[in-house]
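Asker: everything below, folded, please.
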Amino acid sequence: MPAAIFARLALTEARRGGLVWLALASVVLALALGAFLSQLALTESRMLQAVVVAALLRVCAVFVLAAQVVASVRREIDDKRLELMLALPLSRATQYLGRFAGFTSLGAALAAAFALPALLWAEPAAVLYWGISLACELALVAAAALFFAMTLASLVPALAATAALYLLARSMSAMQAIAAGPLAEASLPHELARHVVDAVALLLPALDRVTRTEWLLYGAPEARGYAMSLAGLLVYAALLAAAGVFDFERRAA
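Answerer: Now for the predicted structure:
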């Protein structure tokens, strides 16, 4: 299958580029920091350690994958390798989706590796739910990073745009809570701002509902809500991939 060639190339480049060592360093750093902070806690030190390690591993996984995707694509473009790839008798969609499949597989591998330390504090079923959710979240990050890396002119704007999308999606529920809080001013400008925040929230994935640390502490989430949250992430990732294919076809035509 032609798309599998590009997926394998993405995985090979990640392995040769030292991503394995970077992921290992992230796990060690998270475990060390979690162990240090747990020594400072007077009570519930084990719970604090689980919270710190899970949060750090999630952030590290997102950053590592986004940086790898953006750097890999921009290197292809800057070294003119992308032009050589476009000369192959393969459709642009096949090439783009092959890369996306490779980066998504890389995200799944990172999710599995980063979920393993959680077995020190949580039940296997809860860790499985958390790891699958992280894999879906990383698929969305891969789709966003690939889209921005192909669309924007250089590495820094592409990485910044990916980070901005992720952070905005993660914090949107907090913004909505602040806008609708009891201390909010009852005025027309405030109402307009609240509606704008609600409208923006509809356009973003609900990242605050997935890969939650509380699953590791209190058990697996409710199945229906869990499935709907992950489905929303995958739909958003598919839309970003479709937008990327459309832009890639149009630009290369």
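Asker: CA only for contacts and neighbour counts going forward, please
Answerer: Fine.
Asker: identify the residue nearest residue 71 in space, chain neighbours excluded?
Answerer: residue 155 (6.6 Å; Cα to Cα, 6 or more residues apart in numbering).
Asker: could you do residue 31 as well?
Answerer: Per Cα to Cα, 6+ apart, closest to residue 31 is residue 53, 6.0 Å.
Asker: what's the helix or strand for the one you found?
Answerer: helix 45-78 (DSSP states H and E).
Asker: quick one: that helix to chain centroid distance?
Answerer: How far helix 45-78 lies from its chain's middle: 8 Å, per Cα atoms, centre = their mean, to the nearest Å.
Asker: same for that helix, what does it pack against?
Answerer: helix 2-16, helix 19-40, helix 92-115, helix 124-151, helix 155-179, helix 214-218 (3 or more Cα pairs under 8 Å, 6 or more residues apart in numbering; DSSP states H and E).
Asker: switch the cut-off to 7 Å
Answerer: Counting by 3 or more Cα pairs under 7 Å, 6 or more residues apart in numbering; DSSP states H and E, the packing neighbours recorded for helix 45-78 are helix 19-40, helix 92-115, helix 124-151, helix 155-179.
Asker: before we compare anything, build this one as well:
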Amino acid sequence: MDTPAPAPAAPRGRATVAGMVFTFAHYTFREMVSNRLLVLIVLFAVLGLGLASFLAEVAITEHEQVQLALIAALYRFCAVFLMMIFVVSSIVREFNDKCLELYLAMPVSRAIYFAGKVCGFILCGFVLAAVFAAVMLLYADWRSLVLWCLSLTAELAMVAVFAFFAVLTFNQQITASVFITFFFYMLSRLTDTIQLISEAPILAETLGNNIIEFMLWILRAVLPRLSNYTQTDWLVYGGGWEQLPLILASSVVYSGLISAMAMWDFMRKNI
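Answerer: As a prediction, this is how the structure comes out:
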């Protein structure tokens, strides 16, 4: 993903804020296309179909349900992984190639640049989710897939914003940014499961277990509950639309908080 996208043209006249944000979002989406990210999406989609078909044969019963569950889990992980890599590589490239300095030399504020890039990343996330959902039309009902696609888009939006924040915090270090973003994602997805295990009655009441439970309680209070997002049960058993408003609201709140931290870090940097 090293192919640079063409730089946005300088604003003409009194360009509106919305127009400048749209310009950065547009060129971010063009960068995804020029980097052949769509080719990788199609490749992962085809490989996922083959792998899920092979693993479903191992299941003793409910072959179709097992196959759909495997495809959904694999596609969700692929979408998150591709989004992390794309966001980190895109921002690091613009820092290294001095594109950001060129943008900020124009009558464009850092807030407009940040908002445009985030909107572009969210658009790319929607395309990612839509392509994977379209492939799963072979196995699932379209109404469940619409819900799955919207939820995955909200999930990818948070991942994109956090990856942006990680790049700024770790001074454009690719490895550290990808690692901390992946750690944030996995911790947000698995915190509920880890807490259920820690509360198992077979575990002894020790000081160490109490400390771990307290730390997990803090993490649950701070981190987004990504285990409620993009659930495979929606595709296999239907339903779940009543959870969508809470999912979207949670995504907006957490994305806004992370964006505020990222903007604070971005504004104080000397570029």
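Asker: TM value for the aligned chains?
Answerer: Remark: TM-score between the superposed chains equals 0.95 [TM-score structural alignment, normalised by the length of structure 1]; 252 aligned residues with a Cα RMSD of 1.3 Å.
Asker: rewinding a little: ok, the residue nearest to residue 31 of structure 1 - contacts?
Answerer: 30-31, 34 (Cα atoms under 7 Å, 6 or more residues apart in numbering).
Asker: looking at those residues, which is nearest residue 81 of structure 1?
Answerer: residue 30 (36.2 Å; Cα to Cα).
Asker: distance of the nearest residue to that closest one once chain neighbours are set aside relative to residue 118 of structure 1?
Answerer: Leaving aside its sequence neighbours, residue 30 of structure 1 sits nearest to residue 53 (Cα to Cα, 6+ apart; 5.2 Å). Residue 53 of structure 1 is 8 Å from residue 118 of structure 1, where distance means Cα to Cα, to the nearest Å.
Asker: cool, residue 34 of structure 1 as well?
Answerer: From residue 34 of structure 1 over to residue 118 of structure 1 (counting by Cα to Cα), the distance is 12 Å.
Asker: what does residue 101 of structure 1 give?
Answerer: 26 Å.
Asker: on that earlier part again, the residue nearest to residue 31 of structure 1 pairs with which position in structure 2?
Answerer: Using TM-score structural alignment, the partner of residue 53 of structure 1 in structure 2 is residue 71.
Asker: for residue 175 of structure 1, same thing?
Answerer: Per TM-score structural alignment, residue 175 of structure 1 is aligned with residue 194.
Asker: same check on residue 79 of structure 1?
Answerer: Using TM-score structural alignment, residue 79 of structure 1 lines up with residue 97 in structure 2.
Asker: related to what we said a few turns ago, ok, the match of residue 53 of structure 1 to residue 266 of structure 2 distance?
Answerer: 38 Å.
Asker: need the three-state assignment for residue 153 of structure 1.
Answerer: Under DSSP: H, G, I helix; E, B strand; the rest coil, residue 153 of structure 1 falls in the coil class.
Asker: again, but for residue 42 of structure 1
Answerer: Going by three-state DSSP: residue 42 of structure 1 is coil.
Asker: give me the neighbour count for it.
Answerer: Residues near residue 42 of structure 1, counting by other Cα atoms under 10 Å, number 7.
Asker: what's the spacing between it and residue 48 of structure 1?
Answerer: For residue 42 of structure 1, the distance to residue 48 of structure 1 - Cα to Cα - is 10 Å.
Asker: residue 230 of structure 1 too?
Answerer: Taking Cα to Cα, one finds residue 230 of structure 1 at 26 Å from residue 48 of structure 1.
Asker: of the two, who's got more company?
Answerer: Set residue 230 of structure 1 next to residue 48 and count neighbours by other Cα under 10 Å: residue 230 wins out with 23 against 19.
Asker: quick one: residues contacting the more buried one.
Answerer: Counted by Cα under 7 Å, 6+ apart, residue 230 of structure 1 has contacts 133, 136.
Asker: go again using 10 Å as the cut-off
Answerer: When contacts are counted by Cα atoms under 10 Å, 6 or more residues apart in numbering, residue 230 of structure 1 touches 132-137, 205-207, 209-211, 236.
Asker: can you put these in TSV and add distance to residue 73 of structure 1 and neighbour count?
Answerer: TSV is the format used below for the contacts of residue 230 of structure 1 (distance: Cα to Cα, whole Å; neighbours: other Cα atoms under 10 Å):
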residue	distance to residue 73 of structure 1	neighbour count
132	26	18
133	25	23
134	23	27
135	21	24
136	21	24
137	20	27
205	24	25
206	27	20
207	25	22
209	30	15
210	27	24
211	27	25
236	21	20
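Asker: which residues touch residue 116 of structure 1?
Answerer: 27, 124, 127-128, 131.
Asker: and those residues, which is closest to residue 218 of structure 1?
Answerer: Closest to residue 218 of structure 1, out of all of those and judged by Cα to Cα, is residue 127, at 11.2 Å.
Asker: contact partners for that closest one?
Answerer: Contacts of residue 127 of structure 1 (Cα under 10 Å, 6+ apart): 112, 115-121, 133, 211, 213, 215-217, 219-220.
Asker: any of those buried? List them.
Answerer: Buried members of the contacts of residue 127 of structure 1, counted by 16 or more other Cα atoms under 10 Å: 112, 115, 117-118, 133, 211, 213, 215-217, 219-220.
Asker: now do the same contact list for the closest residue in space to residue 50 of structure 1 that isn't next to it in sequence.
Answerer: Nearest residue to residue 50 of structure 1, sequence neighbours excluded (Cα to Cα, 6+ apart): residue 121, at 6.2 Å. Going by Cα under 10 Å, 6+ apart, residue 121 of structure 1 touches 46-47, 49-51, 127, 216-217.
Asker: no further questions, thank you.
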